[in-house]
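# Need coordinates for the following:
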Amino acid sequence: MKFRSILAVLLAATAVSAFAQTPNDEGLQFFEAKIRPVLVQHCYSCHSVQARDAKKLKGKLFLDSAEGVLDGGESGAVIVKGKSAESLLIKALKHDGIEMPPSGKLSSEIVADFAKWIDLGAPDPRKGDAPAKPKREISLEEGRQWWSFQPLKSVEPPTVAAGTSSASSIDRFVVAAQQTHGLKPNGPATKEKLIRRAYFDLIGLPPTPEQIAAFVTDASPQAFEKVIDGLLASQHYGEKWARHWLDAARFAESGGYEFDGFRPGAFHYRDWVIRSLNSDMPYDQFVRMQLAGDVLLPDDIQGAAASGFLVAGPYPGQITAKTVERIRYDQLDDMLMTIGGAMLGLTIGCVRCHEHKYDPIPHQDYYALAAAFAKTSHGSRTLDLDSAATQQAIEKHQADHEPLVAALRTFAANELPKRFESWRAAELAKQPDAPRWQVLEPVSLEAERSWLKELPGGIVAHDGLLNPGLKIRQRGQRRAVGNEEQYRITLHTHQKNVTSLRFDLFADKSLPQRGPGLNGDGSFQLVELKVTATPLGLMAKDAPVELKLKPVFAAFEDKDQPLSNALDGKPATAWVVRETAKKDNAAVFELETPLAGFAGGTELLVDLKFRDLGIGRLRFSLSTEPNPATWAGDVVPQHLGEIRAILAANGNKLPDALREPMTRWFAPFDTETAKVVRTVRDHTAAAPRPNLSEVYTTVAGGQDVFFLRRGEVDNKQGKSEPGFMQVLWRGDGPAVPAKTEPPIDPRVALGDWMTNVDRGAGPLLARVIVNRLWQHHFGEGLVGTPNDFGVQGDKPTHPELLEWLAAELVRGGWKLKPLHKQIMLSAAYQQSHEVNAENLKIDQANRYLWHFQPRRLDAELIRDSLLAMGGNLDISMFGASILDNTPRRSVYLRVKRSELIPLMTMFDAPEPTQSIGERISTTVPTQALAMMNSPFVRQQAEKLALRIRPSKDAPLGAAVDRAYQMAVARLPTELERSRMLAFVEDQRAAMGGDAVVATDKALIEFCHVLLCLNEFVYID
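As a prediction, the model looks like this:
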């Protein structure tokens, strides 16, 4: 078909004209973090220059230099770049025929790291026969002379040649550099290209034809400024720019490694980043929150979500006693590498094993920084999504509740006595005798992980999990949450000489497998049952009494796991009901000594501790008779028994002090009393609940941090105390937190130091973030290595401009949105992408910004644009992550380290194992094939075809025009229009049959071609 030939040509054009970028330093960072430390610890003793000099070299193999690794040894090459499965080194590490190291097999995590390193191409910065010891060290005084470690300088925009006096401050820096090198900048881009550029840069979505037309027809000088203001105010701004930060933060929702366990609630960090960017949170606060949000805002989900930054990195799911300490230091290393790269633009991870080879970062600085996180571990917490709103609702509920309680008390004081006395005299004697078992109605219900509610008949029912993300799983499956549940049920009684307690458990269709337990198979494991009796009444002075229970009956219990296990005080044992689940059950306990009861009544606190989840339906009863019946039938509510007990203890009269409690017991026998009591109980039951959610974040844990010689956990050299990087310290005395009372949290102190412009790392912090903004507007930063501002990184192409931007950020209160606006209003940003031959001879790399550099859209933006073309993009925000078949924005896609989405990785979405400052941008045939053959792309082409379907008022030519406007923000040229119309006609003729159906099918082919254009996936 002609369609295939045209499509092939278009896709070939895509491959030829793409603007590829050079790879970033991801592989080198991975080598420094994961490979070099292992080589130093386990390999250099036998395979290094030092081993050769000591006559201990084995197999003529040198592993202490890149050249040595590539040369191999007596057995031949040890690695095949990009092919770990074919590499002898991996076989040796697995002890597959060859055993390295001979002292013992390394962990599977380390072997996996080496395999990944080889698959990355075995990047290795070591030169020649480099020994383990660094070649040189830079002194702190010398290091402080490096441009990025100096205080912020006051820089004025330069004066430029005539004709550019009206240029913005940014343009004056840019033009001055161009004039120095004899370059002439391009003129402005067309308005169509400019608005498309702005939309993708700020919100990551294409403009609609209507938005384009409104801008093109707006002749005011402020037209583009109005577009920028609108986009910065859009909620989509945070979604687009969060994606850049999430790369730097190595965000994912699983632990990585072979188990790659899912992290419930990790998405809250992503949502926090989006919200923070949308609100234009000052960047210094943005940094402090990620370092210590859980400390700055304790018990607030926003604080917990923010500090999820620290623990977003990979973490093994299988840890042994032998590896736990090494993995802990690996986690600290991950935190420092990410903070260093993402926030400070430094390769701090290189210093775990030795002094930094190039930057002025001593070994001790690394461990001083690590010590700030000594007590920081990872885990989940369950917190309120909006604690302020919940507190406000609770306060309102309490205010509304007080008049109802007051009305009940007034009724109890004034109306109840005469109504009760009338009933007592006429009706009490007619009531049946109390049976052996009297149901106890709960007064209050509490649980660690569940909501509980009262049902009629005194039944306590499970009413949902406190943590909605918690999974109730089948027997034998492990959960990544705490494995205990505790209930506390409060009961009141005025009975005397209580002899026995009964515990009924009910099956119900609402429970897993009908229950009565809440585990996936209906089972439960009751580890402990404890009942404590305390006196009722404010004036009571009797001490609480823990009741000694003796199990006398259980309807069902698993073999070797009897009811008595719940009373033995051993946390390892439990009353287990699994084999006989799905049925009603009951247990009876006798009191070793009958409970005489307190004068003003008795409060029974029933504490139940479960392994895993609890019970879904339960009820408590008491008896005052010896040897009560053990099973169903002889059970009634406690009201009548309580009335008789109160009267018997008080000379057949109702004491004033018990009038209010009596309303509860008398309600079933009196309509007016029931109304008052029901009003209070119904309002109590309607109390607002917090909207709880699990969040993956930092939790208390860890242990002291020690200096490690060569980074080895078995080679400790003394405890490290929290401190800062000396080269960036501008205070008096040592680079450590100030001593205060109470002591400041070390992570808070670190955040304060990092954001301090006068005494701390603030100048570097500002330079790094403004460089990131510039990078994502121009395709490359003023510093070409966004995660490395050290000696090995690139120097800025426009150092004065970078300094001015950093100072401007600080002057503006660290707000990012105003800086976006200044950058985008510059002539440098708005110029066209055309290439001038004379300029190209002088500056082929466009380092001096004489034209706009076209760049491909990120993977997420390509997917979002395809959804926008189909008109089925769901713009709902926040919440749990989605699978790739859901048409929401790609920032909400689930990020599981072992299951990255193929379409995303095809277009260079990175693997989130470490901080990514710059994505690579490849151009490979498989990308064109993916666009041509992807069912998703085809589906969106079909939807786009429906949106442009011609009509009487919009003929086929208008449909082609509209499709071009939607896809590439411009009308087709006359040549393009004629060719595409001819293509549609050819396709329609080839389809045959009904003309309308053939037209629809032909338009789908046309739309598919359009979505495969190079122009569709590029900003120019």
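# only C-alpha atoms for contact and neighbour calcs from this point on.
Fine.
# So Gly317 belongs to a strand, correct?
No. Assigned with DSSP: H, G, I helix; E, B strand; the rest coil, Gly317 falls outside any strand and is coil.
# how close does it sit to Glu258?
Applying CA to CA, to the nearest Å, the value for Gly317 to Glu258 is 8 Å.
# Please look at Ser621 and Gln438 and confirm they touch.
Yes. Using CA atoms under 8 Å, Ser621 makes contact with Gln438 at a distance of 5.2 Å.
# Spell out which residues are contacts of both of the two.
Shared contacts of Ser621 and Gln438 (CA atoms under 8 Å, 6 or more residues apart in numbering): Val635.
# Show residues contacting the one helix or strand Leu232 maps to.
In the assignment (DSSP states H and E), Leu232 maps to helix 223-233. For helix 223-233, the external contacting residues (CA under 8 Å, 6+ apart) are Ile195, Ala198, Tyr199, Leu202, Ile203, Phe215, Tyr237, Asn278, Lys817, Lys821, Met824, Leu825.
# The last one: neighbour count?
Right, the one you point to is Leu825. The number of residues packed near Leu825 is 18, by other CA atoms under 10 Å.
# burial of the closest residue to it other than its chain neighbours, as a residue count?
In space, and not counting its chain neighbours, Leu825 is closest to Glu225: 7.0 Å by CA to CA, 6 or more residues apart in numbering. If you count neighbours by other CA under 10 Å, Glu225 ends up with 15.
# for Asp682, same thing?
Counted with other CA under 10 Å, residues neighbouring Asp682 total 10.
# what comes up buried for whichever strand or helix holds it?
Here Asp682 sits within helix 671-685, counting by DSSP H and E. Buried positions in helix 671-685, judged by neighbour count with 16 or more other CA atoms under 10 Å: Thr673, Ala674, Val676, Val677, Val680.
# Now the second one, please; I'll put the structures next to each other:
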Amino acid sequence: MRSKCLAWRRSRVGWLIVLLVLSEAQGGVGVADEPQAPLFEHQVLPILRAHCFKCHGLEGRKAGLDLRTVALMLRGGEHGAVLVKGDSAKSLLFQKTSTRAMPPGDEKKLSDAQIQAIKGWIKAGAVTSARDGPVTEAEAPRVAEQDRQFWAFCKPTRPGLLQVRHVERMRTGVDTFVLTKLEAKGLNFLPDAERLTLMRRAYFDLIGLPPSPEEVDAYLADEAPNAYERLIDRLLASPHFGERWGRHWLDVAGYADTLGSDNDAGIIRMAEGKWQYRDYVVRSFNSDKSFDRFLTEQLAGDELVDWRSAEKFTPETLDLLVATGFLRNAPDTTTEPELNTAVTRYQVLNDTIQIVTSSLLGLTVQCARCHSHKYDPIPQLDYYRLTAIFTPALNPQDWQPPPERALPDVSPAEKGAIDQHNAEIERQVAELTRQPAELRRPYETKLAAAKLDAIPEPIRADTKAAIETPADKRTEIQKYLASKFEASLKLKPEEVTAALSEADKAVATKIEQQVATLNSQKRSFGRIQALADVGPPLPTYLLRRGDYEMPGLVVDPGFLSVLCATNPPLPSGERDRGEGLESNVDRPLLATPPTAPTSRRRLEFAHWLTKPDTPAAGLVARVMVNRIWHHLFGQGIVTTLDNFGKNGARPTHPELLDWLAVDLMESGWRVKPFIKLIMTSTVYRQASASHLSPPGKGAGGEGSPVHAQPDSVTVDPDNTLLWRQRLRRLESEVIRDSILATSGKLDQTIGGPPIPIEARPDGMVVVADKGLPSPTSPYRRSLYLLARRNYQPTILSVFDQPVLATNCPLRTYSAVSLQSLTMLNDAFVLEQAGHFAHRVAAVAGPATDQRIELAFRIALARRSTAPEYQWGSDLLQRQTDRYLKQKPPGLSSEQAADKALANLCQMLLNTNEFLYVE
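Okay, here's the model as predicted:
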């Protein structure tokens, strides 16, 4: 043991000798390294952040001074530079802090140690780790060519159609790509769904409402070979198509009618006129506006027209401004002064970037805010290049809270004329209203004197003085007198009116009528939630670690490098605005003259996103067709709708995705023909269950039971290959709307301000019962109910209505007991079941068999089977007897039968067949 210890000590001494020799070779033993100069980021920045940034940072730049970086201090403010490197005595920063002149007033002053730290830093040369100026080409991160080869970043090309064995199952090019993969596994499509099943599927997918019995009869009576195609055309032409598909877009846009985060159930801060953006979206889908135009209007509608100098807004001009409400969807809490901070402003800007990139590009670009993206080739510099596109309108250094961003829905010239017109009316009204006051003054004096005379003479003068003395300056005696007599001496307007002579009353009445006439002539205008540049673009900085208090280099606006053909070169100084927008897709955006009314940055961004034959447009098209596919099949070809990056899912049918993307672009980005292409395919028309039988004679079935291939479930249990259509639960809004349609109460009015909702003390959120525009307002489609971020109507939230922190690229669906309990006990459901029963009774009369048949046809778009008819008959008889036996008695046989019918109708609303689409 002793020998081991000695050996260890000898080896340790040997290593020490080696280290000593190496140390001497590097400059000798015991010679300390020269002390490093103090660094701004370590020694000084924490002091300034704690004491100075409130007035001289992003949130406030008093005297034009920003102290967040050395470069900004050298640039200075109204009094020039505040920093002279190496000379603290000449540095205004040291002068003001060392004399305790700053921070001002009662603000906490710097300690002696902090002042000495600033002095030492300046004396050492005011060293900083940050470099001033724009990013240089050497500093700009490069995207490797290998990264551009990832499937989502490649320009899509139309693949050729492949040969398949089961040619008879092909209807469109869509079927080729799906059938190829199925046949490779020995599988085939399921047979087509039955006509009524397919009809109901099409109705819910295209307009979000069930077909009526009359519509079912008309469809079944149409025996033409193209009856289904004509049905699709009718539904695509329906004004309710825009409501259905507009709702899908509003999810990814993060639409809400409220301002801020909406964290208090009882407080609703309305975004004035925001509903016009919702109606714009509905109109756009109804008119089949091309998606590239739809995208461009939402990103830069204000830059497509010179609205500032327009004499009058045309409907088209107003639409373009309303469209930019897309960029006002991020929750913005800066309405509250205490929340109008740099942190909140940047959060609004960052949320806007997230909404834009997730909805249009399907990328998690927000992950590059603090550092380069961990998975995708998105450098942090690219994030701030994108940010610079939006900072002319959403600049944290020149911020406008939401109320100031609300634009009048008339042109500036019209607003000026309206303001001038109303000012003249107000002048005339003010002149008129002075006349009644002069007319009443003698009566007021006389009545006041009479009231005062009623006070006993010994205390009259003291009482008058007590009342005329301000309440906080009265003596104890005056307080007593005022409490006793002030109320009786107070003159009421109606007393003066009653005292007027008949002639004076006539004069007063005439003046009131003149005032009312003038006020009725006032003109008004509404407001819209639009976005426009607020002034010349200010510098955009690359924020180190995403911290606004650590601005780095100046960043020019630009695009995602990975979607450009080459790494974008840095600006060359002089840039010609005369060059066309579309020649610019692989370069940073062009500079903007200071006098330009708009930077055009967002417009260039929109052109870059949609320029034909580019990777960017290809990605936009892939994302859009994938969303459409998801809404028609319940799952996208890429299941991660908002993540097409390396950490997202891979496409199950990549060739099909590219074929669809190219088809959308080559067909002019038109959505309606694209949807029809998919819905007329065999893959869409398939049955959704592996074992189905027709629902009974007369139900509209077309033949033998539908059976899947024996091994399809084993080979593809998750239906990834699409050997069947998916069974899908209806969305929350469609469930509510279908209940209303079934009850016959649905108000199908399109557009307009949102219908108010309210949170009750019991925790339920319901449609308000007061202040509604019309008696049928509670029965409007769910799209038109007030859209809140966190407090949706209970009937919707139970069925997974999304909570909008920012936006909702992908809804989730659940099947929980609370949904069943709601359908059994919710007051809204019970009320609508009663209306449903009245609708059935009014048409079917008292006959049980006709009541059952009509109830099934209205709720499920089919006739009942024999077992279902027997169940319904037994239920009606059992419930009728039960109501007749209730104590105390009081129901007639007819009333008991009607209540039993309401029970039957409610049970049909509770069926899976009502809540799901096959």
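# Trace the residue nearest to Leu825 of the first structure over to the second structure, please.
Correspondence of Glu225 of the first structure to the second structure, assessed by TM-score structural alignment: Glu229.
# so what's Leu246 of the first structure up against?
Arg270.
# tell me the secondary structure for the corresponding residue of the second structure for it?
Superposed on the second structure with TM-score structural alignment, Leu246 of the first structure falls opposite Leu250. Judged by three-state DSSP, the three-state class of Leu250 of the second structure is helix.
# Leu250 of the second structure and Asn329 of the second structure: what is the separation?
Distance, Leu250 of the second structure to Asn329 of the second structure, by CA to CA: 10 Å.
# likewise Leu721 of the second structure?
From Leu721 of the second structure over to Asn329 of the second structure (counting by CA to CA), the distance is 37 Å.
# What residue, apart from its backbone neighbours, is nearest the one residue sitting closest to the centre of the first structure spatially?
For the first structure, the residue nearest the mean C-alpha position is Ala266 (2.8 Å; CA atoms, centre = their mean). Spatial nearest neighbour of Ala266 of the first structure, chain neighbours left out: Tyr696 (4.7 Å); criterion: CA to CA, 6+ apart.
# again with Gly317 of the first structure
Gly317 of the first structure sits nearest to Phe259 (CA to CA, 6+ apart), 5.6 Å away.
# Was I right to think the one you found contacts Tyr315?
No. With contact defined as CA under 8 Å, Phe259 of the first structure does not count as touching Tyr315 (9.8 Å).
# The two: who's more crowded?
Shown here are Phe259 of the first structure and Tyr315; by other CA under 10 Å, Tyr315 has more neighbours (23 against 13).
# ok, now which ones touch the more buried one?
Taking CA under 8 Å, 6+ apart, we find Tyr315 of the first structure in contact with Gly255, Gly256, Tyr257, Ile327, Gln331.
# any idea what the fourth one aligns with in the second structure?
Going back to what we said before, that points to Ile327 of the first structure. In the second structure, the residue paired with Ile327 of the first structure according to TM-score structural alignment is Thr344.
# what helix or strand is that match on?
helix 342-360.
# So which residues make contact with whichever helix or strand comes after that helix?
Under the assignment DSSP H and E, the closest C-terminal helix or strand after helix 342-360 of the second structure is helix 380-390. For helix 380-390 of the second structure, the external contacting residues (CA under 8 Å, 6+ apart) are 140-141, 349-350, 353, 365-366, 368-373, 540-542, 555-561, 601-602, 605.
# Now with 7 Å, please.
For helix 380-390 of the second structure, contacts defined as CA atoms under 7 Å, 6 or more residues apart in numbering pick out 365, 368-372, 540, 542, 555-561, 601-602.
# What is the neighbour count of Gly718 of the first structure?
With other CA under 10 Å as criterion, Gly718 of the first structure counts 11.
# Quick one: map it onto the second structure.
Under TM-score structural alignment, Gly718 of the first structure pairs with Leu553 in the second structure.
# So its match lies in a strand, does it not?
Yes. Per three-state DSSP, Leu553 of the second structure lies within a strand segment.
# With Ala368 of the second structure as the reference, measure out to it.
16 Å.
# if we can go back for a sec, got the contact list for the residue nearest to Ala266 of the first structure?
Shown in contact with Tyr696 of the first structure (CA under 7 Å, 6+ apart): Arg263, Pro264, Gly265, Ala266, Gly308, Gly379, Ser380, Arg381.
# aligned partner of it in the second structure?
Under TM-score structural alignment, Tyr696 of the first structure pairs with Gln529 in the second structure.
# what's the answer for Thr973 of the first structure, then?
Looks like Thr973 of the first structure aligns to Thr865 there (TM-score structural alignment).
# Tell me the spacing between its match and Gly246 of the second structure.
From Thr865 of the second structure over to Gly246 of the second structure the distance is 37 Å, taken as CA to CA.
# Which one of those two is surrounded by more residues?
In this view Thr865 of the second structure and Gly246 are compared by other CA under 10 Å, and Gly246 has more residues nearby, 21 against 17.
# For the more buried one, pull up the helix or strand it's in.
Assigned by DSSP H and E, Gly246 of the second structure falls in helix 239-253.
# Quick check: what element follows that helix along the chain?
Proceeding N to C from helix 239-253 of the second structure, the next assigned helix or strand is helix 275-286, under DSSP H and E.
# which residues are contacting that following helix?
Counting contacts by CA under 7 Å, 6+ apart, the residues outside helix 275-286 of the second structure that touch it are 239, 241-243, 245-246, 257, 319, 322-323, 325, 528, 751-754.
# try it again with 6 Å
For helix 275-286 of the second structure, the external contacting residues (CA atoms under 6 Å, 6 or more residues apart in numbering) are Gly242, Glu243, Gly246, Val322, Gly325, Gly751, Pro753.
# I'd like these laid out as JSON lines, including distance to Val534 of the second structure.
JSON lines is the format used below for the contacts of helix 275-286 of the second structure (distance: CA to CA, whole Å):
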{"residue": "Gly242", "distance to Val534 of the second structure": "32"}
{"residue": "Glu243", "distance to Val534 of the second structure": "33"}
{"residue": "Gly246", "distance to Val534 of the second structure": "29"}
{"residue": "Val322", "distance to Val534 of the second structure": "17"}
{"residue": "Gly325", "distance to Val534 of the second structure": "15"}
{"residue": "Gly751", "distance to Val534 of the second structure": "30"}
{"residue": "Pro753", "distance to Val534 of the second structure": "27"}
